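Engineer: Curious how this folds, go ahead:
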Amino acid sequence: MTTDAHPLDLPVGDPFGPDNLPYGLGTTVEDPDRPRIVVRYGDSVLDVGPAAEAFGSPHADLLQRPLLNPLLAAGRSVWQSVRAQLHDWLTSPAHRATAERFMRPLSEVTLRMPFEVADYVDFYASEHHATNVGRIFRPDGDALTPNWKHLPIGYHGRAGTVVVSGTPVVRPQGQRKPPHEDAPLFGPSRRLDIEAEVGFVVGAPSAQGEPVPMSGFRDHVFGVTLLNDWSARDIQAWEYVPLGPFLGKSFATSVSPWITPLDALDAARTAPPARDVPLLPYLDDAVEPEPGGIDLRITVALNGHTIAEPPFSAMYWTAAQQLAHMTVNGASLRTGDLYASGTVSGPEPAQRGSLLELTWGGKEPLELPDGTRAFLEDGDEVTLTAWAPGPAGRIGMGEVTGRIHAARR
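Structural biologist: This next block holds a predicted model:
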């Protein structure tokens, strides 16, 4: 694959430069039925499988598969080896001519769901989000539930409705009970919402019955992706007592087509917020701090207008604590497991990662250039983007976008 330009010549500080190298899956016009692993480099991609074969990589077989799962399952030593090779191929003058043969403009590639999702778990890890939600729904009670600062609260979602960025989001239908009604009604959700989140993709599996400690985070988690956990608040409000989210969440979860390796975010490590409640040993990150928080800056846009900038560094529970809690009962990890942070919100009003919070339950609608919004309307498009500090600039995260389509009757 060749181009007339020089895709290996990137401007200094390009967010998709050699310190990033996120993985995706794509097809081309010439070969639309054969997905191949690609790595983003600037505004181009490297067709990794044939490049690995040309360079004689010992991992060429893994890199020529039609999805990322075999590479995910290979484990950390292989992930690091492949990443080092990719960096060498793309930056070494000695490899320039060979690497350019396998580069292609990003605009010529159709991106697919990069991995097969095994299980999906969503957490509730932002103290600011949980506090806001508590104040909205329990204005005269405690904002946080008694267990919130003792364990990362989460729920199991539906893996089969995790979709790649750009996939239409059909407005869900279901039961909802407005306060003034004596019985529930059925119909399209009227309070369709977003949740700006960060997802973690599991690579190496674990055995059932063997908990994974926080120190095992890097051995099991391959990388990070942006995620929007769409939520039908009216359906959720009627169904969630006593067992939690169900149909109000399971209709769609959108993820970016790019997975950023954990190693690309080393410069973005940051301490989590101070703990004001003692933690049990398996969650105590004062004793076992690996890996801490991540300084990831998220932007939420609705129809092209920025409505929030949630800071991931403000999350109370870290991804390592979530992994430890998710497996402490002996639940096993599978290659392709995806777990999400829960809505990312900060302490300021402009840092809230859901319309529920931004409009305070719909009571304070947003005034946008194209109209007023309390919750999403048909035709609305939501885009999440993000970046993190890197060794020589910013590390860009692949965006995740979804447009709302009318309910199917």
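
Engineer: going forward, measure contacts between C-alpha atoms and count neighbours the same way
Structural biologist: Will do.

Engineer: Mind jotting down where the helices sit in the stretch 201-350 of the chain?
Structural biologist: 217-220, 233-239, 319-327 (DSSP state H, counting those that start in this stretch).

Engineer: Of those helices, flag the one that's most buried.
Structural biologist: helix 319-327 (a mean of 23; mean count of other CA atoms under 10 Å).

Engineer: roughly how far out does that one sit from the chain middle?
Structural biologist: Chain-centre distance of helix 319-327: 16 Å, with CA atoms, centre = their mean, to the nearest Å.

Engineer: Please list the residues outside that helix that contact it.
Structural biologist: Contact partners of helix 319-327, identified using CA atoms under 8 Å, 6 or more residues apart in numbering, comprise 123, 151-152, 200, 210-215, 217, 282-283, 285, 290-293, 333, 341.

Engineer: Repeat the analysis, applying 7 Å as the threshold.
Structural biologist: When contacts are defined by CA atoms under 7 Å, 6 or more residues apart in numbering, helix 319-327 is touched by residues 152, 211-214, 217, 283, 291.

Engineer: Report the two of those separated the most.
Structural biologist: Farthest pair in these (CA to CA) is P211 and P291. Separation: 17.2 Å.

Engineer: Closest to G362 out of the contacts of helix 319-327?
Structural biologist: Distances from G362 to the contacts of helix 319-327, taken by CA to CA, are shortest for P152, at 27.2 Å.

Engineer: The residue of the chain positioned farthest from its centre: helix or strand, and which one exactly?
Structural biologist: Each residue of the chain has a distance to the centre, and by CA atoms, centre = their mean the biggest one is for D182: 38.9 Å. For D182, there is no helix or strand it lies in under DSSP states H and E.

Engineer: before we go on, could you also do this sequence so I can check it against the first one:
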Amino acid sequence: MPEQSPLDLLEGDPFGPHNLPYGVFSTADSPDRRRVGVRIGEYVLDAGAAALALGSPYAKLLDRPSLNPLLAAGRTAWRDVRRALTAWVTVPAHRPDIEPLLHTLPSVTLHLPYEVADYVDFYASEHHATNVGKIFRPDGDALTPNWKHLPIGYHGRSGTVVASGAEVVRPSGQRKAPSDPAPVFGPSVKLDIEAEVGFVVGVPSEQGRPVPLSAFRDHVFGVQLLNDWSARDLQAWEYVPLGPFLGKSFATSVSAWVTPLEALDAARVAPPARDFELLPYLDDSGEDDPGGLDLHLTVDLNGETVSAPPFSTMYWTAAQMLAHMTVNGASLRTGDLYGSGTVSGPAQEQRGSLLELTWNGTEPIGLPSGKRTFLEDGDVVTMTAWAPGPDGTKVGLGEVTGRIAPAVS
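Structural biologist: Purely as a prediction, here's the structure:
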């Protein structure tokens, strides 16, 4: 009986040929040599080596230490490279060339797959924004007057975006509780998570020229899971009047795998109904393709599931976020990353942050290890997700995980 090939995947594998997310990896024997990889099942294909072995013209995009050249190549190249990769891992005649270039996941080190140019984070979940408003403005309107007219966001720090698995050092800064006479300095005592979806820009745009809704798929290459770690106590003291700063900028974790948009075609859904008439540049009622995505997220704290946020409930779509981000003429660059903001659903178990799950620490959640509010040193947070794929399959999104390390003294 012939030995089973690594390319013979179990039925229903969420990382089958219908998915093929991209990453960057190195091996123990060549730790300084980074290469573009494609995940297939529990293996990583050295995509550049495969392209060279098969004499593919796409070697110039894949035989690189970063995804940036592929990101910049544009939608036609994204489609053609994906078709080639699908053939390489499915056509039996290619197996003698492809199988020697497969590495098991545990044997490789995964890296940040592209150079992050700019990082913007939005606030696109109505359920999350409403919960936060009720927590901090219990006697006022939960949503601010502008919330349903434009996607609210802030410009983050690209230099502190890290790949899944990197430790997150507890940040220090100023904090002041309402009852404190003066601010104090020290490690954050309300360190939190934000379960998000990130969108990776490939093709840049010209400064001064907004990107319309219809051009979303011409510019955005794919998606990643994203955890926008947040120090709620630092944030609460500093964010009036300008917004998030040190409470956010210390770390943002992303998956090591970028799922191409094309792999999520079967997961496209209409966004929730809007009860406000949108300005023309945000009005997607006449668009041919639905702008929502049916992504199912799961958040685990130390191995225990604490939340299952549904991305399909997001009020603002990724295309609307991109259109708003550029409507003033701001340009896109290859490697730009923008996050959706915390993904939360209508149910308590669908809240994508500990701020909401514990109602700002007043309602601790129960875990086998005891009741918990915010993150403690040594905690490990892991986010996973899946989406419906073609013909009843599931598309897995690469996990994003991080461990909290003590503050630097």
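
Engineer: Any chance you could compute the TM-score here?
Structural biologist: Superposed pair, TM-score by TM-score structural alignment, normalised by the length of structure 1: 0.98. Supporting alignment: 406 aligned residues with a CA RMSD of 0.8 Å.

Engineer: among the helices of the stretch 201-350 of structure 1, which is nearest E357 of structure 1?
Structural biologist: Closest among the helices of the stretch 201-350 of structure 1, using CA to CA: helix 233-239, at 11.7 Å.

Engineer: Show me the contact partners of that closest one.
Structural biologist: Helix 233-239 of structure 1 is contacted from outside by 174-177, 189-193, 245, 248, using CA under 7 Å, 6+ apart.

Engineer: Output these as CSV; include the columns distance to F137 of structure 1 and secondary structure.
Structural biologist: Listed next are the contacts of helix 233-239 of structure 1 as CSV, based on distance: CA to CA, whole Å; DSSP: H, G, I helix; E, B strand; the rest coil:
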residue, distance to F137 of structure 1, secondary structure
G174, 21, strand
Q175, 19, strand
R176, 16, strand
K177, 15, coil
S189, 19, coil
R190, 18, coil
R191, 15, coil
L192, 17, strand
D193, 16, strand
P245, 15, coil
G248, 17, coil
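
Engineer: out of those, who has the most neighbours?
Structural biologist: Using other CA atoms under 10 Å as the neighbour criterion, G248 leads these with 26 neighbours.

Engineer: May I ask you to confirm that that one is in contact with D229?
Structural biologist: No: under the criterion of CA atoms under 7 Å, G248 of structure 1 is not in contact with D229, lying 10.3 Å apart.

Engineer: Tell me the helices and strands packed up against the lengthiest strand in structure 1.
Structural biologist: The longest strand of structure 1 (DSSP state E) is strand 393-405. Identification of packing neighbours for strand 393-405 of structure 1 by 3 or more CA pairs under 7 Å, 6 or more residues apart in numbering; DSSP states H and E yields strand 169-170, strand 221-228, strand 381-390.

Engineer: The second one: how far from the chain's middle?
Structural biologist: On the basis of CA atoms, centre = their mean, the separation between the geometric centre of strand 221-228 of structure 1 and that of its chain is 4 Å.

Engineer: how much does it stray from structure 2?
Structural biologist: Strand 221-228 of structure 1, aligned to structure 2 and superposed, deviates on average by 0.3 Å (mean CA distance after the TM-score superposition for structure 1).

Engineer: repeat for the first one
Structural biologist: After superposition onto structure 2, the mean distance of strand 169-170 of structure 1 to its aligned counterpart is 0.4 Å, using mean CA distance after the TM-score superposition for structure 1.

Engineer: which residues are contacting that strand?
Structural biologist: 252, 402-407.

Engineer: same thing but 8 Å
Structural biologist: With CA under 8 Å, 6+ apart, strand 169-170 of structure 1 has contacts from 252, 402-408.

Engineer: now do the second one
Structural biologist: Counting by CA under 8 Å, 6+ apart, the neighbours of strand 221-228 of structure 1 from elsewhere in the structure are 72, 76, 79, 194-204, 253-262, 340, 384-386, 397-400.

Engineer: That's all I had, so thanks and see you.
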